[in-house]
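# The sequence isn't on hand, but the structure is:
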């Protein structure tokens, strides 16, 4: 019933827009007919301004078509992946996808067009989840097939696109805007029911433990993927070389420090996830709690890495999705090629922050500002107003720690007092002439977190050859 109501309301939005534009146009014509051209012109301008965007968006959306993207995973090339897909689709009681695409982004989605079913599977999920967790993700998506949630996907795709296009900007008539928000409320309620149904399918097909773990891990894996791209894959972009990308992400996730960080992130993301009546998914903590109450689903988790289902995937597939080009290189080779430029870029960012904040551009200036308790001068006001004061402070600490560590590394590397080595638990390891390993982030973080520790950190930096302090 709510699905039908949502579609009726979606159609009603455009009927309302047409009626509004048509009514105002009729008034404009009447004003012209009674000899009031000025009033007619103004009314015509209002008609075009209020009804025009919705009508134009509708015309654009009518010709829009969802198109498959990403790297196609052919059945004959990836039989192990398709074997699991066929098995899970059978458990879900539905026909499986006809086309599987590997895409960038930590997400999975199903849709269909003209009877052809598509599955989009995010590369970070394949690289970061176990086979059991990945099976749960697939089973959840097939639950949408079995529940008939994708049958109207082409129609709703065009309708939602038209709605989004017509609501762009700030010149939307209040009644149209209110109607759109009411539609979003009804559609979100229906979508949440769809997600609960798909979760039940995931538990039945893949097991309760795998389903719960997949839910909790998917978000943190997405965050880890973003950090991996920023911190490590950026080295490949600088050098114009292609490292083993999936293997690199697995090494990143397997580092003890990252394992701990992801566990903490799972807990925080589940606890702090905001909720809204407009959300299309129930909060993860609620979904996990509901799964614990479902009967059955006691299958053991297949702990093999998810990417074992993609045996034989060519390196250029991941490179294509991420946008990395160039001849192959190992990760240690990339650090030697791009590491100095990377730390220099971060050091320049800290100098710029010091200049803009008037704290000072040198390393000594930054340490002095930290000693005065002026950390937040360097980071400025938060962009996200929803963050709490504690969250803002933590982001500031993490940002300045990273920039300060790179500034220290830049000075030592530039002076030939240290070399850079790969570190999957942080940005780099600094190898000193005597062979000692130095972790610059661990070294400077106490000074960033506690103004009273600055003198101690300053002495340690001087002891390893950092000048000008």
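Okay, I see it. Just so it is clear, the model here is predicted, and its values are computed rather than measured.
# use CA for all of it now, contacts and neighbours both
Will do.
# Could you pull out the strands in the protein for me?
Assigned by DSSP state E, the strands in the chain fall at 71-72, 99-103, 108-113, 116-122, 419-422, 428-431, 437-438.
# Name the residues that touch the third one?
Under the criterion CA atoms under 8 Å, 6 or more residues apart in numbering, residues 66, 117-122, 137-138, 141-142, 144-145, 150-151, 153-154 lie in contact with strand 108-113.
# Second structure follows, compare the two:
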């Protein structure tokens, strides 16, 4: 009876807005038809205002009726491949008194969700999908994972997923219609007022019903695995979500433009979480508590308090251990889920360990202007684009010319001082990148992991306090490169012996000597500096392979299905 009541409530709520739109549209059409019968001339005048309004309402109804193109994301997991995971899902589906899902997918998002394909406005169920986030599998223990899993399966038993699609389309149609109505037209302005004051309360009631469904799913989870396990699981969701967003935005793709991806992404993610210990602890202690009348989920703090008040001991014994223990060979599966949501060129990237990635990205960040400055030095001194040529140009007093782009004329208000200071910034960065490349190749400087920033350049003890001063001396008004030359001369190795590229775990370059990424030969940064030839990328790192362009924060990650 309760299920029938909730079903009827959903149907009534999601139908209020479209029924109101149909009634208004029908009334406007009937008015225009009646006017045409009485006076065709008057009908034409009325139609000028009525027809655009009817079209707006019609488009809104089309948005409601049209099918949303929401393809299933993630890596499908069969029962043959992951029997322990499927066994747990089936077991807790039985506990939740519902049919298990027909398909399980591992997704890269820090979320778990359920979805149900339906017909006849949600009255007939066809196929059920369960989505499990790779970060949850990697970071939750089995009891916490069971709590999240039971919560999602309870949405099936309560038939919440049946009407999630039509409810979303109803909200989308309402928002689309309000946004499309023309505020400059009196009729449409009045219609906007009517819809906003009649549809918004219905949507608010629908959101309240969704929040009640979430509380029922929380209760089912607590009864199954216990309030304590459910609370710890829910307390962990916000820390995982926040740290995962930071990881995938700042660390996962930090080597993208250079053609690299980490070989062990979840190893790096664990290091990031460990480095954010205080922030993560604060999120656990004080989960987000923001609320809005249209939110479909209650505030997490409120949910945790309600679960604690139940004091449920749990009815199912869950074995101890990490949720990863439910998977056979888990890391390739999690990695595949991650790659599935990156652009296709991700599969062409070179996979390297974190120390190598830190070195590559660190050098890339320092050598933004290096290629430009070396090319300018070669042009001005009629020599090779090398560090020695750059130092010779600085000694010759060509600082301003080194930082200027010949293709871009100076502004009319750019005096000598402005030009010099602007060039000094560019040349300082370019010189630092070239020097850092040489010192890294020589093993004098080492790139080490430093979470959460990713990595830092660590110089040998005898050089750590002198490098910045030597760089400043070289780009000063009265340049002096002798100290920098002496440092480089002491750092580089004899001709014919290639220096190792230092990392935090070893000095060996993982490439075969003489072969850069993509089969390109490495280019000299230092050529004949006091008789030493040191190899490095022209821009300070291995020449990249594959397309460039780092996906930014607005990259389209998988949409969250209805859930959690």
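Received the coordinates, thanks. The shown structure was predicted, so the numbers you read here are calculated from the model rather than taken from an experiment.
# circling back to that earlier point, which one, of the strands of the first structure, ends up nearest to residue 192 of the first structure?
Closest to residue 192 of the first structure of those, according to CA to CA: strand 108-113, at 15.2 Å.
# Now do that closest one against strand 99-103, angle only.
Between strand 108-113 of the first structure and strand 99-103, the angle comes out at 140 degrees (axes from the mean of the first three to the mean of the last three CA atoms, to 10 degrees).
# Now, of the contacts of strand 108-113 of the first structure, which are buried?
Listed as buried from these are 117-122, 137-138, 141-142, 144-145, 150-151, 153-154; burial here means 16 or more other CA atoms under 10 Å.
# so which of the strands of the first structure gets nearest residue 285 of the first structure?
Of all these, the one in closest proximity to residue 285 of the first structure, counting by CA to CA, is strand 108-113 (19.4 Å).
# Run the chain-centre distance for that closest one.
Offset of strand 108-113 of the first structure from its chain centre (CA atoms, centre = their mean, to the nearest Å): 19 Å.
# Next: stretch 251-260 of the first structure.
Its chain's C-alpha centre and that of stretch 251-260 of the first structure lie 19 Å apart, by CA atoms, centre = their mean.
# Quick one: end-to-end length of that stretch, please.
One end of stretch 251-260 of the first structure to the other measures 14 Å (CA to CA, to the nearest Å).
# Name the surrounding residues that touch it.
With CA under 8 Å, 6+ apart as the test, stretch 251-260 of the first structure has contacts from 128, 224, 228, 424, 425.
# any chance of these in CSV, plus neighbour count?
Formatted as CSV, the contacts of stretch 251-260 of the first structure follow (neighbours: other CA atoms under 10 Å):
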residue, neighbour count
128, 27
224, 22
228, 19
424, 22
425, 18
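# from those residues, which is closest to residue 200 of the first structure?
Using CA to CA, the contacts of stretch 251-260 of the first structure come closest to residue 200 of the first structure at residue 128, 23.0 Å.
# can you tell me which residue in the second structure aligns to the closest one?
Taking TM-score structural alignment for the superposition, residue 128 of the first structure sits opposite residue 139 in the second structure.
# who are the neighbours in contact with that match?
Applying CA under 8 Å, 6+ apart, the residues near residue 139 of the second structure are 240, 322, 323.
# Could you count how many residues lie near the aligned partner of the last one in the first structure?
What that stands for is residue 323 of the second structure. Alignment note (TM-score structural alignment): residue 323 of the second structure maps to residue 306 of the first structure. Residue 306 of the first structure has 21 neighbouring residues, counting by other CA atoms under 10 Å.
# next one: residue 357 of the first structure
Residue 357 of the first structure has 15 nearby residues by other CA under 10 Å.
# Also residue 204 of the second structure?
Counted with other CA under 10 Å, residue 204 of the second structure comes out at 17.
# likewise residue 351 of the second structure?
Number of residues near residue 351 of the second structure (other CA under 10 Å) recorded here: 18.
# again, but for residue 39 of the first structure
16.
# what's the answer for residue 43 of the second structure, then?
Per other CA under 10 Å, the neighbour tally for residue 43 of the second structure reads 18.
# again with residue 169 of the first structure
Residues contacting residue 169 of the first structure under the criterion other CA under 10 Å number 8.
# Count the neighbours of the counterpart of residue 359 of the second structure in the first structure for me.
Using TM-score structural alignment, the partner of residue 359 of the second structure in the first structure is residue 336. Residues lying near residue 336 of the first structure (other CA under 10 Å) number 16.
# residues touching residue 336 of the first structure, list them.
Neighbouring residues of residue 336 of the first structure by CA under 8 Å, 6+ apart: 420, 421.
# Now residue 102 of the second structure: closest residue in space that isn't a chain neighbour?
What sits nearest to residue 102 of the second structure in space, not counting adjacent residues and going by CA to CA, 6 or more residues apart in numbering, is residue 128, at 5.2 Å.
# corresponding residue for the one you found in the first structure?
Structural alignment (TM-score structural alignment) places residue 128 of the second structure against residue 117 in the first structure.
# For its match, give me its contacts.
Residues counted as contacts of residue 117 of the first structure (CA under 8 Å, 6+ apart) are 96, 97, 98, 99, 110, 111.
# what do you get for residue 95 of the first structure?
By CA under 8 Å, 6+ apart, the neighbours of residue 95 of the first structure are 89, 145, 146.
# Make CSV out of these and add distance to residue 248 of the first structure.
Formatted as CSV, those follow (distance: CA to CA, whole Å):
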residue, distance to residue 248 of the first structure
89, 31
145, 34
146, 36
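# just those residues now: which is nearest residue 180 of the first structure?
If you rank the contacts of residue 95 of the first structure by distance to residue 180 of the first structure using CA to CA, residue 145 comes first, at 26.8 Å.
# my guess is that closest one contacts residue 90, does it?
No: here residue 145 of the first structure does not reach residue 90: they are 11.4 Å apart, not a contact under CA atoms under 8 Å.
# any shared contact partners between those two?
residue 96.
# Going by neighbour count, list what's buried in stretch 300-317 of the first structure.
Across stretch 300-317 of the first structure, burial judged by 16+ other CA under 10 Å covers 301, 305, 306, 307, 309, 310, 316, 317.
# Grab the nearest non-local neighbour of the fifth one.
Of all residues not flanking residue 309 of the first structure in the chain, residue 81 sits nearest, at 4.9 Å (CA to CA, 6+ apart).
# Tell me the counterpart of that neighbour in the second structure.
Using TM-score structural alignment, residue 81 of the first structure lines up with residue 85 in the second structure.
# check contacts around its match.
For residue 85 of the second structure, the contacting residues are 79, 326, 327, by CA under 8 Å, 6+ apart.
# re the thing from before, could you measure the match of residue 359 of the second structure against residue 239 of the first structure, distance?
Noted for residue 336 of the first structure: a distance of 10 Å to residue 239 of the first structure, by CA to CA.
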